[in-house]
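Participant: Quick one: sequence and predicted model below, then my questions.
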Amino acid sequence: MKADLFTFDLPPGLIAQVPAPSRPASRLLVLDRASGELAHRTFADLADLIPPGDLLVVNRSRVIPARLFTVAEDGRKPSEILFIEDLGQGCCTAMVRPGRRFRPGASHPLPGGAAATVLEVRPDGLRVLRIEGAPDSVEVFRQHGEMPLPPYITSRESPPDRYQTVFAREEGSVAAPTAGLHFDDPLLDRLRQRGVGIGEILLHVGPGTFKPIETGEIEDHVMHAERFRIDPDLAAAFAATRARGGKVWACGTTTVRTLESALRPDGALATGWQETRIFLRPGHVFRAVDHLITNFHLPRSTLLVLVAAFATRERVLEAYRQAVAAGYRFFSFGDAMLIL
């Protein structure tokens, strides 16, 4: 399919720069994928929409303050380092800017007296860095880094915790699983009291999630690899939900990707650490997920293609057109969709 089929017009003023005043106060556009009907709700209504006995699955990954600036030298502007993955023994992979300053052997002073030395330039442009003068490669980012907000968010007014979900516990993402940003603890409590099961996956979101499709055909796009983990308690809850005829509600595209990748031919979830390069696009038959909670995504993104695969391209783009007309807020800090 042509990548140009996954575009839409969006006024810049609808790109959310700050989150809603409270997490569940976001608007919720409900799309019935069978009929194409749309309904306008608020996210707090979700507690009335998920039936007792169903299972809601969320991603518990926590965002690292992964954006770090070097100490300026010789009157030059600081360079930028975006942490990607801890390699152990004080080393990590990172995206850097400007790249010409990060050739093998180059060393850059960091805040707090640490330094980053370039060990390798990988074919994809990532650098392998050794962080010296810090307990490990992550600690200097924890102490001195900034939240890696997407480039379309130019405001810095929001407190850092609004770019974390309330169930974020295990550190490792460089971008938030944004569909989860709309939940707060009272809403989760209402769901539990209603009899909704809440399970967790772990997938650390990498920068490839937001890489646009640059090929003419979506089938030619090379999907990034991501590691994820399914714990036995989630596998058991998933099996029990299916056995009683309940539905599985995925919070976010990372959760969909994880569940669809982990599903075995016998209908059970494989447990433990796994890796996926799955590209969920039109034609995929969804077997693990029945309903999807998601934000509004960028044009020509693999995330938009995933949503189109779930609900058909025509219905998703029509829903986006209606959302634009109704003034919904888009992207990471924006409003949400529920696809039934």
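Facilitator: Nice, I can see it. Residues are numbered from 1 along each chain as shown.
Participant: CA atoms for contacts and neighbours, from now on please.
Facilitator: Will do.
Participant: Check the gap between residue 99 and residue 115 for me.
Facilitator: For residue 99, the distance to residue 115 equals 17 Å [Cα to Cα, to the nearest Å].
Participant: what about the two, which has more around it?
Facilitator: The neighbour count for residue 99 versus residue 115, taken as other Cα atoms under 10 Å, is higher for residue 115 (19 against 15).
Participant: can you give me the helices in the stretch 51-200 of the chain?
Facilitator: Along the stretch 51-200 of the chain, the segments classed as helices by DSSP state H, counting those that start in this stretch run 139-144, 185-194.
Participant: Among those helices, single out whichever gets nearest to residue 261.
Facilitator: Closest to residue 261 of the helices of the stretch 51-200 of the chain is helix 185-194 (Cα to Cα; 25.9 Å).
Participant: Take this one as well and set it beside the first:
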Amino acid sequence: MKLSDFDFDLPEDRIALRPARPRDAARLLHVAKGGALGDHTMLELPGLLQPGDLLVLNNTSVIPAALTGERPARDAGGGGPARIELNLHTRMSADSWRAFARPAKRLRPGDVLQFAAGLSALVLEKADGGDIALEFNRSGAALDEALESAGNPPLPPYIASKRAPDAADRDDYQTMFSDPARKGSVAAPTAGLHFTPRLFDALAARGVNHTTLTLHVGAGTFLPVKTENVAEHTMHAEWYEIGEDAAAAINAARAAGGRIVPVGTTALRTLESAADAHGTIKAGSAETAIFITPGYDFRITDALLTNFHLPKSTLFMLVSALAGLDVMRGAYAHAIAQHYRFFSYGDACLIERR
């Protein structure tokens, strides 16, 4: 497969900069088996599911991983002060993170960055692509508390380049079922942003149940594919956990003939990583670097609720694996023509496995 197979043209005005209000007012494109398309809203989701179906949600909590700091002037002509933008992406220890820095060319190992609320960090290492390693002057819970004060919601570049994060994003970029005890994501599981209490009530009345798992969203899901041969791309690992109750609920739903419908690609990747060859889920935690492309044999996923994804992204490859590349290219062309809103704050798709 070639990277160009997963490209498409998206008008700039289709990129959502704010979510729908209320959340469940977002539009919903139903992609049925065989490729038939239906235009709906999220409030119509219960009618597109069957009694006994099980939604699987990612309850991770997004941390304020976007930081703005200053590198002080260096001595002896080493350069004046520099403003540095950081996006934390991988926690290495209680006091250290890896981050993407802009402009990384202004940094070198040994620099100390100063942030708000008395937070500072030593640059330990600088790698390709603006990737740096940092050691903070706080550790554990104290570092988490400082990040809450100094950081901002880690909005994707296609939003952050057009407007600054604000107070509304602290709520908008967190699902209503995120667990404060499950902090660790540096991006939201955005399919979950569409849910509201009234939508959950309507799903329950329909006989559609739900359960939760945790995958801390890291850089791996979102890093661009840079190789024309898709098979040469390597995913970064992300940590997940499935509890005993969730595993039991998933296995019971399958045994009763219900469909398993992950909410978001993070939930799907977790389930497909944890399922055995028979589609049975066992509780536990691990890391996954699963890369799902057309030709993948799904073990447990029957349908997927997800947002619209970027051209040439690993996530567009995943949905193409689920429904077929031609079907998804047609679905996206329809969505563009019908002015659906794309990406993290955009509208949703319910995609049935072919």
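Facilitator: Everything's here; your move. Predicted model only: the values in this text are computed from it and were never measured.
Participant: where does the TM-score land?
Facilitator: After superposition, the two chains reach a TM-score (TM-score structural alignment, normalised by the length of structure 1) of 0.94; 339 aligned residues with a Cα RMSD of 1.8 Å.
Participant: re earlier: buried deepest among the helices of the stretch 51-200 of structure 1, which one?
Facilitator: Mean neighbour count (mean count of other Cα atoms under 10 Å) peaks for helix 139-144 among these, with a mean of 17.
Participant: Which parts of the stretch 101-250 of structure 1 are strands?
Facilitator: In the stretch 101-250 of structure 1, the strands defined using DSSP state E, counting those that start in this stretch lie at 107-109, 115-121, 127-132, 170-173, 197-203, 226-230, 248-251.
Participant: In three-state terms, label the closest residue to residue 11 of structure 1 other than its chain neighbours for me.
Facilitator: Nearest non-adjacent residue to residue 11 of structure 1, counting by Cα to Cα, 6 or more residues apart in numbering: residue 324, 8.0 Å away. Of the three states, residue 324 of structure 1 takes helix under DSSP: H, G, I helix; E, B strand; the rest coil.
Participant: Trace residue 324 of structure 1 over to structure 2, please.
Facilitator: Correspondence of residue 324 of structure 1 to structure 2, assessed by TM-score structural alignment: residue 336.
Participant: For the residue nearest to residue 11 of structure 1, which residues are in contact?
Facilitator: Applying Cα atoms under 8 Å, 6 or more residues apart in numbering to residue 324 of structure 1 gives the contacts 10-11, 14.
Participant: Select, out of the strands of the stretch 101-250 of structure 1, the one closest to residue 237 of structure 1.
Facilitator: Nearest to residue 237 of structure 1 among these is strand 197-203; the distance by Cα to Cα comes to 7.3 Å.
Participant: which residues in structure 2 does that closest one align to?
Facilitator: Going by TM-score structural alignment: strand 197-203 of structure 1 matches residues 209-215.
Participant: And the matching stretch against structure 1, how far off on average?
Facilitator: Taken over the aligned residues, the distance from stretch 209-215 of structure 2 to structure 1 averages 0.9 Å (mean Cα distance after the TM-score superposition for structure 1).
Participant: rewinding a little: out of the helices of the stretch 51-200 of structure 1, nearest to residue 277 of structure 1?
Facilitator: For those, distance to residue 277 of structure 1 was read as Cα to Cα. The smallest value, 27.5 Å, belongs to helix 139-144.
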